[in-house]
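>>> generate coordinates for the sequence data below:
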Amino acid sequence: MGDVAVRTAAIIGGGVIGGGWAARFLLNGWDVRVFDPDPEAEAKLAPVLAQARRALPSLTDVALPDEGALSFHSDLAEAVADAGWIQESVPERLDIKHRTLAAVQAACPKDAIIGSSTSGFKPSELQEGAARPGQIMVFHPFNPVYLMPLVEVVPSPATDPAIIARAKATLSALGMFPLHVRKEIDAHIADRFLEAVWREALWLVKDGVATTEEIDEAIRMGFGIRWAQMGLFDTYRTAGGEAGMRHFMAQFGPALQWPWTKLMDVPAFTDELVELIAGQSDAQSGHMSIAQMLTARDDNLVGMMRSLKANDWGAGAVLNTHEAGLRAGTVLGARAEDLEDVSAPILTVRRAVPLDWTDYNGHMNEARYLQAFGDATDRFMALIGCDAGYIATGGSYFTAETHIRHLDEVHAGTVIEVRTQVLAGAGKKLHLFHEMRDGARVLATGEHFLLHVSLETRRPSEPAPEILAALERIAAAHAGLPVPEGAGRAVGQRP
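Purely as a prediction, here's the structure:
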């Protein structure tokens, strides 16, 4: 296979995790083959794909690739033939996994990547009796797989290092964060933390200290938010003040000797305990359907991760890296000198409308039209060389006047494209006309007039010669284009 360009994934097992993997690959442009003996597999996967199509495109400010082809197979050998990535997500029984992996290796390419989604088994256990042990490893994701970036990459000493490197590169290209687990260990890394918290939570409920709702509130109202952006050790480091982790450890380390938790013990799963927890859980969230809870979950995750993205922090930094990869090699990542033909309006924005851009009517709200056109202007500025590096030298374009026409409705998930025409570009002046479309449908237009300004004097100034040259080249090429319909209009002006 050689590289990550082979874009066919076989998903073995179409349950919650397998379905999430299918969505992650499919929405990133991979062809996906699903093998699941359940005759209802296709119907069960449909709502997962619907959730993913609604949520995943909202994470990035560049549209994802066109979806790959999705197919369902009753024959495992047919599903894995010529697949570059094979992800096993069958039930957590070692005998079932051994049979499945043996059948996979009998039919798949010898250099395909084979991963298991297991949360409990070590890769060496999965490799027992395998024809090619070095081809198999663990890729343990987190639900929902199509949104959560973390995937634990767990090799064994027998795993081929070249496969590890290719796997991590592929996962990164899917917008995920591959966490390379240094040593095999039961439950890997993240689930060991979750198990500890789960055990303690069971005792707190059993002993009547807290209800399921109160425990969830303690997490989501407190340390859960901190952990989402800073993790455990950085959180404690900040708790130590300027003296950092050493002070924190000196101050709170002795508490580790206190009998605060019951981590070495777990209450028996009696019928009474199960009913107690289930009853409290029903009282906590039984007023919502699972579909409503999943929608709320995805909306909240998108909002948090987009906020982290704005600060290039944690999971948001992973998104920014993924987005940069989506831009690379396209006009959205090019400089003017990279474009041989600039005679037509230039694509400056191509993105899905995110969930948080809509208002109470379900439409994109008016502020977001301005944001989209502002992003188009920023992209055009970067195209001619007025990027962050140039601005740091003391010059930039400031918007002096804007006019927007709202021509049609736009909803969340719509892939919008903005193309930009230069109406005038010489000296200190830059006059742009943006047209926003959904395919053939014109959604809005935006007209921006800008002046180049010295950031030192805060007054209009001449741009650098290389920027002026790039701008004038495009302006000259656009001079022969028809004046766009709506250019020069004022509010209330009659046709």
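>>> can we go C-alpha only for contacts and neighbour counts from here?
Fine.
>>> just the buried positions in the helix or strand harbouring residue 280, please.
Assigned by DSSP states H and E, residue 280 belongs to helix 271-285. Going by neighbour count (16 or more other Cα atoms under 10 Å), the buried part of helix 271-285 is 273, 277.
>>> compare with the first, here's sequence two:
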Amino acid sequence: MTKTAAIIGGGVIGGGWAARFTLNGWDVKVYDPDPEAERKIGEVMTNARRALPMLVDQPMPEPGSMTLCSTLEEAATGAELIVEAVPERVEIKHKVYAQIEAVNTDGIIASSTSGIMPTDLQSQMAHPGRLIVAHPFNPVYLLPLVELVAGEKTDAQHIEAAKEIYSSLGMYPLHCRVEIEGFLSDRLQEALWREALWLLHDDVATADEIDAAIAYGPGLRWAQMGTMQTFHLAGGEGGMRAMLAMFGPCLKWPWTKLMDVPELTDDFVNKVGGQCETQAGDLGPRDLERIRDDNLIGIIRSLKQNNWGAGAVARAHSNALRPAMDDTKPLLTQNRVVPVDWTDINGHMNEGRYGQIFSDAAEEVMAHVGADEAYIEGGLSYFTVETTVKYIAETHAGERVHVYTTVTQGEGKKLRCFHEMKRASDGELMATCDQFMLHVSLETRRTCDPAPDVKAKVEALAALHASE
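All right, here's what the predicted structure looks like:
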């Protein structure tokens, strides 16, 4: 059954929420009085449709509908979840909640606020128990973190329900157990931003130099380990204790101005703004968004390979989207969008990635016959001993491709698959792979018979496919 979310406020965050929900199969109703709202949300949706499917290796759900409503009440009526993404002014939010409560008494109200206390937000509500904070990070359709915060009157069941909702969207719900201004992530981000403003204000460094100091060093570490684990690792065998013993005294040195902030005079605002505009050069907001999205896809997919951090979230989401297979015809073993990191200098998918996609297809066959992760952990698997790949047509990033696999041999230790990769849009054959595998013991690294149930499934598939 399709679920419905209301998005109140269609700016950068609201538009990102609309994309995340819609592309995960929810029907979405959006209200924003901005006459440019439809165009702005449409541009976010265009980016999201291109980017989000590249994170997963399965087809996304059938997209839900998105409706731009003429009134807030129309959007909120009947919604199971109402996302509030309006400007960070408490009086505006209070007015919005009153309008929501007049037409919807059941749905969870989730504020996207970056730091306002949920207790303050729910202070004038008739039914404050269903208000939570669900603070996301831009771009909402790619970054998995969402901070969940309860107010003094929030019913705990709504936090638990929210965890399930956001997990189903491929997100990482972080329950901030203590209600505090700015929550967790923004307090950490603002500390760095405050110091960066002082460095620029005092002409220690330019905006470009400050960003380079993060992007080429600690930022890469932070993409897969947070501050605490990074410094724990930096302490070597002594861990964080050794790190604190070595560098703890530095914390008392005058290295920071975190307790103060430069005065935001017109001249200073123009200075910061001008340097950031120089950084961007000829790149407009949409250009920078696409570059950002491509970079994030590459980083998250690299983490996905090791089932780590944000990559583990994307991997779990991809696995949850895995469809059932029909044994009576060639198996649909891949239904995916070609990610940007699979292309070479010529702009098309490189040879190694054809091996990757056919290897992934074979792993789907293995999982289907029972030679899954648990089977492999038990010490048995299939090894590829021979492949023949034919490249027939170019494959480009962003294209959806299907791989259909026929089991052409399944007897004893032998498993042979013939894979056909086709462009989803028109069915054109793009590549084929004849792959021969043998069953092995991971303990001896030599061939052996499969487990009886796996052997029976392989033989049954080969017989079914031979009759086609």
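>>> now the TM-score, please.
A TM-score of 0.95 describes the superposed chains when it is computed by TM-score structural alignment, normalised by the length of the second structure; 466 aligned residues with a Cα RMSD of 1.8 Å.
>>> hang on, the earlier thing: in the second structure, which residues correspond to the helix holding residue 280 of the first structure?
Per TM-score structural alignment, the counterpart of helix 271-285 of the first structure in the second structure is residues 266-280.
>>> what segments of the stretch 151-300 of the second structure are strands?
172-175 (DSSP state E, counting those that start in this stretch).
>>> would you map the helices across it?
156-168, 185-201, 207-215, 218-222, 227-234, 239-247, 266-280, 285-305 (DSSP state H, counting those that start in this stretch).
>>> show me what the shortest one is packed up against.
Packed against helix 218-222 of the second structure, as judged by 3 or more Cα pairs under 8 Å, 6 or more residues apart in numbering; DSSP states H and E, are no other helices or strands.
>>> follow-up on the earlier one: mean deviation of the helix holding residue 280 of the first structure from the second structure?
Compared with the second structure after fitting, helix 271-285 of the first structure deviates on average by 2.1 Å (mean Cα distance after the TM-score superposition for the first structure).
>>> which position in the first structure pairs with residue 342 of the second structure?
Residue 342 of the second structure maps onto residue 357 in the first structure, by TM-score structural alignment.
>>> quick one: contacts for its match?
364-365, 368, 412 (Cα atoms under 8 Å, 6 or more residues apart in numbering).
>>> which among the residues you listed end up buried?
The neighbour count (16+ other Cα under 10 Å) marks 364-365, 412 as buried among the contacts of residue 357 of the first structure.
>>> export those residues to a markdown table and tack on secondary structure and distance to residue 434 of the first structure?
Listed next are these as a markdown table, based on DSSP: H, G, I helix; E, B strand; the rest coil; distance: Cα to Cα, whole Å:
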| residue | secondary structure | distance to residue 434 of the first structure |
| --- | --- | --- |
| 364 | strand | 17 |
| 365 | coil | 18 |
| 412 | coil | 20 |
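>>> and the residues you listed, which is closest to residue 27 of the first structure?
Residue 27 of the first structure lies nearest to residue 412 out of those, by Cα to Cα, at 16.3 Å.
>>> identify the residue nearest that closest one in space, chain neighbours excluded?
Leaving out its chain neighbours, the residue that sits closest to residue 412 of the first structure by Cα to Cα, 6 or more residues apart in numbering is residue 353, at 4.9 Å.
>>> the one you found contacts residue 415, correct?
Yes - with contact defined as Cα atoms under 8 Å, residue 353 of the first structure counts as touching residue 415 (6.3 Å).
>>> those two: which is more packed in?
residue 353 (26 against 20; other Cα atoms under 10 Å).
>>> so who does the more buried one touch?
57-58, 364, 411-416.
>>> which one of these sits closest to residue 248 of the first structure?
Closest to residue 248 of the first structure, out of all of the contacts of residue 353 of the first structure and judged by Cα to Cα, is residue 58, at 38.6 Å.
>>> separation between the aligned partner of the closest one in the second structure and residue 4 of the second structure?
Alignment note (TM-score structural alignment): residue 58 of the first structure maps to residue 54 of the second structure. The gap separating residue 54 of the second structure from residue 4 of the second structure is 25 Å, by Cα to Cα, to the nearest Å.
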